[in-house]
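Trainee: Quick one: sequence plus predicted model below, questions after.
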Amino acid sequence: MTDKTTVKTLLILGASGDLTGRLLLPGLAGLLATGRAAGLRLVGAGSDPWTPDQWRKRVDGAFAAAASKADATGKKSLTAVAGSTSYHQVDVTADGPLADLLGQLEGPVAIYFALPPHISQKACEVLRREQLPTGTRLVMEKPFGSGEESARELNKTLATLVPEDHVHRVDHFLGKATVLNILGLRFANRFLEPVWNRNHIEKVEIVFDEDLALEGRARYYDGAGALRDMIQSHLLQVLALLALDAPATLHERDLRDAIATVLRASTVKAPYAKSTRRARYSAGTLGGRAVPDYTAEEGVDAARNTETLAEVEVSVDNWRWQGVPFILRSGKAIGRKRKEAVITFRPVPHLPTGFSGVDSPNQLRIGFGPDVLELDVDVNGPGDIFSLDRASLVAELNAPDLLPYGEVLEGILTGDPLLSVRGDTAEDCWRIVEPVLRSWSRGTVPLESYDAGSAGPAGWPANGDA
C-alpha cells in the first residue's frame, strides 16, 4: 500500500543548478502559495561553495512572483519556508557526506536529484538503506538512465534503498490535469469508446513542436537529442494514455498497470528509414530574431549528429490498435508552437451521392497547454444545402492551478506516485527507442536539415496542420 505520510523536508541535490532555479523553486513557490505544503522545510545541497546569502537570494527571487498573488495563508507558508531554508556544500558522490547531511534532517525526507543521470547513479550507490530517514522518497529526473540496461541497473540500486512506491521518476510533461483530462474524455463519454479502435481510427499523432531553439542548454541537449529528450519519455506516456484500456480505478496501481500493458505491446518496426525521420535545424529566423545554425551554438559537438527534430511511427500490437500508426514527433526551432494529440478517424464508408464538400476525415484534437478539445465535424451549409462544410466544436478543458513542477512536487510531498513513471515502464520506454538510436548511430537514417523558424524539412507529412 502506498505510504501517504507527508514529507517534512525537501532536500534538493544540485540546488545551485539551472533546473532548480528555473523550474523547481518556482514550482514549489506556486504550491506553497496555495497553502497545501505547510510545515515543509527546504534544504539545498550542491558542489558549488555558495554562501547562505546566495542561496537565500535564489529562493527569495523564485518565491517573489508567487508571493505577490498569494493570500495570507500562502504568504505565510512562503515566508516560513524561505526563512528556515539552508544550503550545504556537499560532494554527493563521496561516501559519507550525503549520509551525514541526511542524518541531520527531519523525516520523512524527499531527496530530489536535480543532477545529471550519471551523478545521480553514483550518489545512490554510496547510500545505504539504514542511512535514510524513515519514509524517505527518492526523486529522479529524466532521462532515467541512458538506455534499457542502465535503467535496469539504476532500478536495482534504488530497490536496495526504498520501496518502489517511494521512487518518483519525474515526468513533468504529464501533469495531473492533463492525465485526468484524457482519461475523463475517453471513459466518461459513451459515444467515444465504441469508435476508439482500429476499425474507426486511421492514425494518431502526438506532436510537441517548440518555437524555442537550444537556449543555452547544449550541455544536456547535445548529448540527448529530440528522441531521447521528448519521445522516449514524455510522448510515449501520452501514447499510453490514449491507447490504454479502461482501468478499474484511478488508483496509481490500476492506472500504471494499464500504462505498462500498452507500452509492452509497443515497438518501432524496421526498416527504420521508413518508420523514423530525423533532422537538425540550420540558421534561420525565429520569433523575429536570428537563430544560428545548431552546430554553431556554443557547446555543440557537430560530430555527434544530434537531431533537433525526430519523428517515429510506433506500432501497438494488440487487438484494439493493430495496424494503426501512432506518429510521435518533437522538434525545436519550429516556426509554430504545436503541442497536441490528433486522432484522425477513417472516412465514412459511403457518402450519399449528391453531397459535396467533404475532402478530409474527421479529427479530434487534444491540446496540451492550453488544454483544449476540438472536434471537427461536417455539417450542411450555409449556402448550398448539399455542400458540407467543416465546423469545429471547441471546449476548454480543466486547467491546472499549479505549474507542472508544482504538480510533480505535490505528488512527491503527499506520497502520491500517480504522476511518476514506474520502474518497469522506464525500462520499456528505452526498449522501444534503443533500436532506433542504434540505427541512427550507424547512419542508416539520413540526418535532414530545416531552417530555424520553418515547419521542418520539406515533405514531412506532420508539418503544419496534421
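Mentor: Structure received.
Trainee: drop to CA atoms for contacts and neighbour counts, all remaining ones
Mentor: OK.
Trainee: Same question for Ala310, what's its three-state structure.
Mentor: Three-state call for Ala310 (DSSP: H, G, I helix; E, B strand; the rest coil): strand.
Trainee: Skipping adjacent residues, who's closest to it in space?
Mentor: Using C-alpha to C-alpha, 6 or more residues apart in numbering and skipping residues adjacent in sequence, the residue nearest Ala310 is Arg278, 4.6 Å away.
Trainee: ok but the one you found is inside a helix, no?
Mentor: No. Going by three-state DSSP, the assignment for Arg278 is strand, not a helix.
Trainee: That one: how many residues sit nearby?
Mentor: Arg278: 26 surrounding residues under other C-alpha atoms under 10 Å.
Trainee: secondary structure class for Ile327?
Mentor: strand.
Trainee: what about it, neighbour count?
Mentor: 22.
Trainee: ok, it - contacts?
Mentor: Ile327 is in contact with Lys203, Val204, Glu205, Ile206, Glu311, Val312, Glu313, Val314, counting by C-alpha atoms under 8 Å, 6 or more residues apart in numbering.
Trainee: Relative to Asp229, how far out is the most centrally placed residue in the chain?
Mentor: When C-alpha atoms, centre = their mean is applied to the chain, the residue found nearest the centroid is Phe173 (3.0 Å). Counting by C-alpha to C-alpha, to the nearest Å, the separation of Phe173 from Asp229 is 11 Å.
Trainee: again, but for Ala283
Mentor: 22 Å.
Trainee: Can you give me the neighbour number for the closest residue to Glu298 other than its chain neighbours?
Mentor: Distances taken as C-alpha to C-alpha, 6+ apart put Ala218 closest to Glu298, at 7.0 Å, once the chain neighbours are dropped. By other C-alpha under 10 Å, 17 other residues sit near Ala218.
Trainee: Alongside the first one, take a look at this:
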Amino acid sequence: MYQHLTTLPLPERTPVPVCDLVIAGASGDLAMRKLFPALVQRISEGVIPEASRIVGIVRSGETEDGLKDGAATRLKEQGLKSPDIDSFLQRLSYVRADVSDSATMGDLNARLDDPGRVRAFYLATPPDLFIPAARALKGAGLLEHDSRLILEKPLGRNLSSARAINDAVAEVLPEGRTYRIDHYLGKETVQNLLVLRFANSLFERSWSQRDIDHVQITVAETVGLEKRADYYDRVGALRDMVQNHVLQLLCLFAMEPPNTLDADAVRDEKVRVLRALRPIEGRDVLRYTVRGQYMAGSIAGRPVPGYADELGRDSGTETFTALRCEIDTWRWGGVPIYLRTGKRMGARCSEIAVTFKSVPHSIFRDNPEPNRLVIRVQPDDGVQLQFMMKVPGSGRLKLVPRTLDLRYDTAFGGRTPDAYERLLTDVIRGDQTLFMRRDEVEAAWGFVDPIIEGWNEFYATPHRYAAGSFGPSQAVGMIERDGRSWAEPEVQG
C-alpha cells in the first residue's frame, strides 16, 4: 500500500495559463542547456497549455530554420525524445532584435499581438544588459498589462551595482512582477527544507542552539571553467556561488517559521537571517574565511589542468571559498555555520549537514558519535539520518553509527522535475515564493561586500589545492581550530 501511494504522480498546484514566454539570449548556453530542456518537459507533460508561445530574441544572422536545427541537436544530445522536441519546436519562433534598443523591437511587438495573455520576458543575458534591456522593453511598450520580467543571477557584482539594477527595474515594473531567479530554489530537496522543518515536530523542536552543535553547507563542483572563463575570472567563487546559492540554502535552513506560505511571508524571514549574519570585516577574513584556487590534479581517474592553465594566464581569482559564520539570534547564537564551495573538487555534491550535540553523559564504553542529519540537494536528492546502533551478538555491548537513507527516486518514483521547470511555471502562475526580493539580494551583497574588501586588503593571493581534493588544507585548519571536522561527501565515480 505504501509503495503504491508513493509512486503516484504529484499533482500540479494550479493550472498554468496560456502565455507568451520571450527569452532574450535564446541562442546562448543557458537557454540551450537549461531553459529549452525545461520547456520541452513542461510541454510534453501538458503543464504549459498548447496555445502558449515561446519567442527567442537573437542578434545573429542565422535563419530561423538554422536556429531550430541547432536547438534540436542540442536537445537530442541531452537525451530528450524526438516527439517532445518536435512539439516544443512547433511553439518556438525567433525574432531578431537588440534587447537593449527599443527601436529594434518592432517585429517582437507585432508578434506579441494578444494583450490578454500572461507575458514573461526572461533576460538570459549578462547582468550589464539588465538596465538597458528593462528600459528598452518599457520604451517599446512591451511591459504593459500582466507582463513579468525574469532576471538571471548574478544580480550585479556588489551592493551598489545590485541597487542600480533594482532601481532601474523598479522604474519600469513593480516588485510584484519582477522575478529574480536562483535555480537552487527550484530544487525539490531545497523546497523540502520547509516541509522537513515545519511539518515535523521531531526536527522543529530540536532546530536551535539547544540541540545543534554546528552546521555545514557544501556546494561542490567537479567541473572547471567550461565556457565561462572570462566571466568566472571576473567574479570568483564568492560572488558566483556564496552570494546567491549558498546563502539561499542558509536562509531556508535557519529561517523562523513564517505565518503562512505566502511569498512575502517566506521572504521576510529569509531577509531576517541575512541581516542577522555577523559581519566578517577587515582582518577577520584571515581567521573566518579561506580562499583557494585549484591546481592540476585528477577527477574520476582522469587528469585535469589547473585553473591558470585553463584560463591561459595567472590569476588571483578564487575557485574555492570557505567561511565560518554565525547568526546573531536567540535560536542560533553560538552555533557555528561553515560554508564552502569550490570547483574541481572530489565530488559533485550540494548538501546541508547538521551535527547535533553529543549526549551529556555516556554510559557506554564506546563513546557514541553525535547524530547527524544530511539534507542532500544533489545528486541522489534525499535525507540521511545517522544515529547509533548496537552491533548484533552476545559479546560486549559495541556501538556503531548507522544511517537511515531516504532518497527521492526510491521514495516517490518517477522523474523529479528540474529546478527550471518549476521556476518557469511559477513565473507564469504568478507565484514569487521561490524568487528573491530586492531587499534579499541587497542584504546578501551587504554580507559579501566586506569580505571582498577584506580580501583585497589582507588576503590577495588564494591558497592552492589539487583538483580532485576538497579544497586547501587551510579550510581544514579553519574548522579544526573549533575541534570539528568537515563531513566529506562520498566521491562519485
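Mentor: It's in. A quick note: this is a predicted structure, and the numbers were derived from the prediction, not measured.
Trainee: returning to that earlier point: was I right about the residue nearest to Ala310 of the first structure contacting Leu447?
Mentor: Yes. Taking C-alpha atoms under 8 Å as the definition, Arg278 of the first structure is a contact partner of Leu447 at 5.4 Å.
Trainee: which residues do the two both contact?
Mentor: Glu307.
Trainee: In the first structure, what sits opposite Val374 of the second structure in the alignment?
Mentor: Mapped onto the first structure by TM-score structural alignment, Val374 of the second structure lines up with Arg365.
Trainee: Which helix or which strand is home to its match?
Mentor: If you go by DSSP states H and E, Arg365 of the first structure is part of strand 363-367.
Trainee: With the second structure overlaid, report how far that strand is off on average.
Mentor: Here strand 363-367 of the first structure, set against the second structure after superposition, deviates by a mean of 0.6 Å using mean C-alpha distance after the TM-score superposition for the first structure.
Trainee: same for that strand, what does it pack against?
Mentor: strand 338-345, strand 372-380 (3 or more C-alpha pairs under 8 Å, 6 or more residues apart in numbering; DSSP states H and E).
Trainee: quick one, which of the ones you listed is packed in tightest?
Mentor: Comparing those by mean neighbour count (mean count of other C-alpha atoms under 10 Å), strand 338-345 ranks first with a mean of 21.
Trainee: mean distance, that one to its aligned residues in the second structure?
Mentor: Mean deviation for strand 338-345 of the first structure: 1.0 Å (mean C-alpha distance after the TM-score superposition for the first structure).
Trainee: and that strand, what does it pack onto?
Mentor: strand 201-209, strand 363-367.
Trainee: Could you dump the contacts of Ile327 of the first structure into TSV with neighbour count and distance to Pro247 of the first structure added?
Mentor: TSV is the format used below for the contacts of Ile327 of the first structure (neighbours: other C-alpha atoms under 10 Å; distance: C-alpha to C-alpha, whole Å):
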residue	neighbour count	distance to Pro247 of the first structure
Lys203	19	23
Val204	25	21
Glu205	19	23
Ile206	28	22
Glu311	22	29
Val312	23	27
Glu313	21	25
Val314	23	22
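Trainee: now for the residues you listed, which pair is the farthest apart?
Mentor: Lys203 and Glu311 (14.2 Å; C-alpha to C-alpha).
Trainee: Provide a list of residues in contact with Thr460 of the first structure.
Mentor: One correction, residue 460 of the first structure is Trp, not Thr. Going by C-alpha under 8 Å, 6+ apart, the list of residues near Trp460 of the first structure is empty.
Trainee: same question, His214 of the second structure
Mentor: Val335, Pro336, Ile337, Tyr338, Val354, Thr355, Phe356.
Trainee: Next: Glu149 of the first structure.
Mentor: Glu149 of the first structure touches Glu427, counting by C-alpha under 8 Å, 6+ apart.
Trainee: Which residue in the second structure aligns with it?
Mentor: So, by TM-score structural alignment, Glu149 of the first structure is matched to Ser160.
Trainee: And its match, how far from Arg148 of the second structure?
Mentor: 24 Å.
Trainee: Which parts of the stretch 351-466 of the first structure are helices?
Mentor: 404-414, 423-441 (DSSP state H, counting those that start in this stretch).
Trainee: again with the stretch 51-200 of the first structure
Mentor: Counting by DSSP H, counting those that start in this stretch, the helices of the stretch 51-200 of the first structure are 52-69, 72-84, 97-102, 117-125, 148-159, 176-187.
Trainee: re the thing from before, let me have the contacts of His214 of the second structure in JSON lines, extended by distance to Glu453 of the second structure.
Mentor: Shown next, in JSON lines, are the contacts of His214 of the second structure (distance: C-alpha to C-alpha, whole Å):
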{"residue": "Val335", "distance to Glu453 of the second structure": "25"}
{"residue": "Pro336", "distance to Glu453 of the second structure": "23"}
{"residue": "Ile337", "distance to Glu453 of the second structure": "21"}
{"residue": "Tyr338", "distance to Glu453 of the second structure": "20"}
{"residue": "Val354", "distance to Glu453 of the second structure": "30"}
{"residue": "Thr355", "distance to Glu453 of the second structure": "32"}
{"residue": "Phe356", "distance to Glu453 of the second structure": "34"}
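Trainee: which of those residues are also in contact in the first structure?
Mentor: Mapping those onto the first structure (both residues aligned by TM-score structural alignment, their matches' C-alpha atoms under 8 Å) leaves Val335, Pro336, Ile337, Tyr338, Val354, Thr355, Phe356 still in contact.
Trainee: Looking at the residues you listed, point me to the pair that's furthest apart.
Mentor: Across those, the longest distance by C-alpha to C-alpha is 14.4 Å; it joins Tyr338 and Phe356.
Trainee: what stretch of the second structure does stretch 209-228 of the first structure fall on?
Mentor: Under the criterion TM-score structural alignment, stretch 209-228 of the first structure matches residues 220-239.
Trainee: residue contacts, the equivalent of Asp439 of the second structure over in the first structure?
Mentor: Matched by TM-score structural alignment, Asp439 of the second structure corresponds to Asp424 in the first structure. Shown in contact with Asp424 of the first structure (C-alpha under 8 Å, 6+ apart): Ala260.
Trainee: Go through the match of stretch 209-228 of the first structure and flag the buried ones.
Mentor: Residues Ala220, Glu221, Thr222, Gly224, Leu225, Tyr232, Asp233, Val235, Gly236, Ala237, Leu238, Arg239 are the ones in stretch 220-239 of the second structure that count as buried (16 or more other C-alpha atoms under 10 Å).
Trainee: All set, thanks.
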